[in-house]
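Asks: just to be clear, the model below is a prediction. Sequence and coordinates:
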Amino acid sequence: MISEIKNEIKEATFVAILLDETCDVTNFSQLSKVLRYVYKGEVYERFVGFHDVSGDRSAEALAKLAIDTLEVFQCKDKLVVQTYDGAAVMAGHLNGVQAKVREVIPHAVFVHCYAHKLNLVLSQAVSCISACRVFFANLSGFVSFLVHSSKRTNLLDTIVQKRFPKLAPTRWSYSSRLVQTVADHKVELEELYEHILENPEDWNTTAINEARGFLMMLRDFQFNFLLCVFGELFSLTDVTFNIVQSKYLDITFCSKEVEALKDKLNTKRNCGFDKIWLKTETVSDCEPARKKRKGNCSEATVKDDFRRMYLEILDTVIMQLNIRFQSLHDLKFIEMFDSKKISTFSDVFPEEAFQKLRTLYGKFFDIVRLKSELSAMFTSKQV
């Protein structure tokens, strides 16, 4: 099979490499290797093996493995695309695998799912801020407590009459639905936990203690504050998330939507805190906890602490949007192959998109001939 794949790749003009790493059942880290290419007018994706990378998962080691794989299949000079997940070791723009591969093969453009990039933007906002990590861990605790027991699930159906979304912590669409569910049914959830505490004879000690903890959490000021913050944040990011999933060929449109999202977040950053604070005071049953400080800790100081947390969350999201979407405009040439836009190119040739293609892949084409053929294709009535 490997020999047959090598023969097909010999005839291919362009090749892409796809790498993904995961742990197997023995807890060894395995890297799957896939090559994608066009052969006789058909696109093929060929799995070419697993590689145990448990001993060294550094960017240097993985980049060497990628280049060694290309050399085995004699297609290093044909590589035009590399695609991996968004982990920093793979996608890092300075020291990630993709950057190290491009040091050797400059035209090997890195492409990553832009909807997944938005997931990573939100994930980064959480991982950098301890209060946010605790908040989402507690949210997941709600789900675990209620779904891992048929008796508790029945109580959930009876009192709340709404199931939590299925656990999928790495998907931020899941986190969005979870935040929305808890926010919309906060009163019913409090009633559920109060029911458990008021009927201790029906529940074991573990359930009673956990119910008491979750009830205190639902009434905690900081928990409610973050529930409001992420509720508003997700209401903005969910829209952009859906757009970049459905409009992935329209790079200009996706770029505008990402910029629009950043503008909205900057507006929230500049004048959104007071609204969040007032909303939290309305829905929370207690005052914000005052951190231990030397001297007097006034209400104004406590509010300033929450303001700093709010700004840190939004600044992190905006910064990650800038970093992770900075190369989006370089892929503008993809628009030339969007069937929904081709008819518009018969009147005005997409010069900007064509120049992006020329910058990235000019060495592979006779540029004058390519432009002539594209012009003929765009004006053809059969397109």
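Replies: Now that the structure is in, tell me what you want to look at.
Asks: use CA for all of it now, contacts and neighbours both
Replies: OK.
Asks: which helix or which strand is home to Phe136?
Replies: helix 130-147 (DSSP states H and E).
Asks: Provide the contact partners of the helix or strand following that helix at residue level.
Replies: Once helix 130-147 ends, the next helix or strand along the chain (criterion: DSSP H and E) is helix 150-159. The list of residues contacting helix 150-159 from outside it, by Cα atoms under 8 Å, 6 or more residues apart in numbering, reads 145-147, 162-163, 188-189, 191-192.
Asks: among those residues, name the buried ones.
Replies: Taking 16 or more other Cα atoms under 10 Å as the criterion, what is buried in those is 146-147, 188-189, 192.
Asks: Tyr361: which of these is nearest?
Replies: Val147 (51.9 Å; Cα to Cα).
Asks: strands of the chain, start to end?
Replies: With DSSP state E as the criterion, the chain has strands at 15-23, 29-39, 42-52, 79-83, 109-110.
Asks: try it against this one:
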Amino acid sequence: MFKNLKYTSSDIQKDLVRACAIETIGAITKDIEGTFFFLLVDRSCDSSTKEKMAVVLRYVNKERKVIKRFLGVQHVSSTTSSLLEETIERLFASTNLSMSKLREQGYDGASNMKGEQNGLKANILNKYPQAFYVHCFAHQLQLALVAVAKGIEGVAIFFNNASILVNIIGSSCKRRDAFREKQLEQIKKALDIGDLETGRGLNQEISLMHPCDTRWNSHYGIIVSIIVMFEAVVVVLEWIKDDTNQDNFGEVSKLFHDIQTFDFVFHLFFMRFILEITNELSQTLQKKDQDIVNAMALVEVCKQRLQSLRDDDFGDLLDDVQKFCQEHDIVVPNMEDLRFVPGKSRRKALRLINFHYYHMDLYFQVLDTQLKELNDSFNEVNTELLLCMACLSPVNNFAYFDKAKSVRLAQLYSQDFDCMDLMNLPIQLDNYIHDMKMHSEFSSLR
């Protein structure tokens, strides 16, 4: 009898999946048991192009371990903030989870999610004021860099050309081998004339790795590689262009011409400056064991460096670009000559001198956009909240402990600390830190 039970019916399989989901969610809610939690939400389309919303909870369990649990996927007919909020509350009601225990929210950078007036973040904050919104800082930096690349035409064209360049040279073993040979010839030539030093670990082979769009600062590596190996890149592109058997002659010819222009070199060095400044911050924000105080300090350093770059360094950038162009026989335009900037029609095309275009319309515009995005992403509320939390870290014998910031953290969660609690807290914190530092077992905590 039981040999015929195959459980292949779609209805039976859905019932089994539903039963497993109910048991799993029950185990998660039992593990939480009334503790505070962090809500993570993201949306996506499935293979049938239906909108789905994934819900994840993060909390500290009874063993004091940070746990992240996938709660489920909910179908949504649209992605308006009000509908997303209703779907979340309906899901919580079905799992016996209380929204009053929600203490933080984490979503992507879309306007319907993080909007200050009508976003999902704002809607939940209006009902639950302690549910602060904290966006992944590494993702915020990513979005800030992408905003520049996607929002400014010249920068978008530059990164597109850089990506095509990597694809063309790396599309076959034959081309990669030719590139290595030219690179080796370039290194030997530089060694012969004394432009390079010899030694262990020096003059290693550099490859043109494809940048990762989900880690925008990975473009920094490709930009540096193009600058260092520019001569080899040009030679290999010319060899590919002259190959009668290749089938993308038009694309290669255009790229061969484009990378040997002042415009390309200007963007190359300009983007290197920006990504060089943000690279250390990007690496720090991606660390699993993140030093929040150091990360916040790097955010401010990054903003100040970009502001300094905007105010003082255009002349140095222009000198570097012109020097590079002269070394590689690239025509340098006269900065006082007129440049036609295309408009909606040729009649409406703007007539600007080259200096004005590169300085005002490109240099200032990119840096102003970058600074605005960084200031919007790393705002004062998020920064204060995280710096206050960091003061509770036991690292280096509680080196970051700060009583005033701990009190401020309690004030931010006013529903969890009444007036009497706030009055007693300073004395309790003095006793706490004195007690902790008396015990040697806490001195080596990580």
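Replies: It's in. All of these numbers come straight from a predicted model, not from anything done at the bench.
Asks: picking up where we left off before, which among the strands of the first structure is found nearest to Ile313 of the first structure?
Replies: That would be strand 109-110 among the strands of the first structure, by Cα to Cα, at 27.8 Å.
Asks: which residue numbers in the second structure does the closest one align to?
Replies: Using TM-score structural alignment, the residues of the second structure aligned to strand 109-110 of the first structure are 132-133.
Asks: what's the mean deviation for that stretch versus the first structure?
Replies: Here the mean offset of stretch 132-133 of the second structure against the first structure after fitting is 1.3 Å, by mean Cα distance after the TM-score superposition for the first structure.
Asks: tell me which residues are up against stretch 290-299 of the first structure.
Replies: With Cα under 8 Å, 6+ apart as the test, stretch 290-299 of the first structure has contacts from Val302.
Asks: list the buried residues for stretch 290-310 of the second structure?
Replies: For stretch 290-310 of the second structure, using 16+ other Cα under 10 Å, the buried residues are 292-293, 295-296, 298-299, 302-303, 306-307, 309-310.
Asks: ah, wrong one, I meant stretch 131-144 of the first structure
Replies: Here stretch 131-144 of the first structure shows 132, 135-136, 139-140, 142-143 as buried, counting by 16+ other Cα under 10 Å.
Asks: same check, this time on stretch 413-433 of the second structure
Replies: Buried, per 16+ other Cα under 10 Å, within stretch 413-433 of the second structure: 425, 429, 433.
Asks: same check, this time on stretch 264-283 of the first structure
Replies: 265-266, 268-269, 272-273, 276-277, 280, 283.
Asks: out of the strands of the first structure, flag the one nearest Leu226 of the first structure.
Replies: strand 15-23 (32.0 Å).
Asks: other SSEs contacting that closest one?
Replies: Here strand 15-23 of the first structure touches strand 29-39, strand 79-83, going by 3 or more Cα pairs under 8 Å, 6 or more residues apart in numbering; DSSP states H and E.
Asks: please identify the buried residues of it?
Replies: By neighbour count on 16+ other Cα under 10 Å, the buried set for strand 15-23 of the first structure is 15-19, 21.
Asks: what do you get for stretch 310-323 of the first structure?
Replies: 310-318, 320-321.
Asks: okay if I get the residues you listed as CSV plus distance to Val244 of the first structure?
Replies: Below are these laid out as CSV (distance: Cα to Cα, whole Å):
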residue, distance to Val244 of the first structure
Tyr310, 26
Leu311, 26
Glu312, 25
Ile313, 22
Leu314, 20
Asp315, 22
Thr316, 20
Val317, 17
Ile318, 17
Gln320, 16
Leu321, 13
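Asks: could you pull out the helices for the stretch 101-250 of the second structure?
Replies: 111-114, 120-127, 137-151, 153-169, 173-192, 219-228, 230-241, 249-258 (DSSP state H, counting those that start in this stretch).
Asks: among those, which comes closest to Val66 of the second structure?
Replies: Closest among those, once you apply Cα to Cα, is helix 137-151, at 18.7 Å.
Asks: now that closest one on the first structure. Mean distance?
Replies: Mean for helix 137-151 of the second structure is 1.6 Å (mean Cα distance after the TM-score superposition for the first structure).
Asks: packing partners for that helix?
Replies: Right, helix 137-151 of the second structure is packed against helix 153-169, helix 262-285, helix 365-377 by 3+ Cα pairs under 8 Å, 6+ apart.
Asks: mind doing that once more with 6 Å?
Replies: helix 153-169 (3 or more Cα pairs under 6 Å, 6 or more residues apart in numbering; DSSP states H and E).
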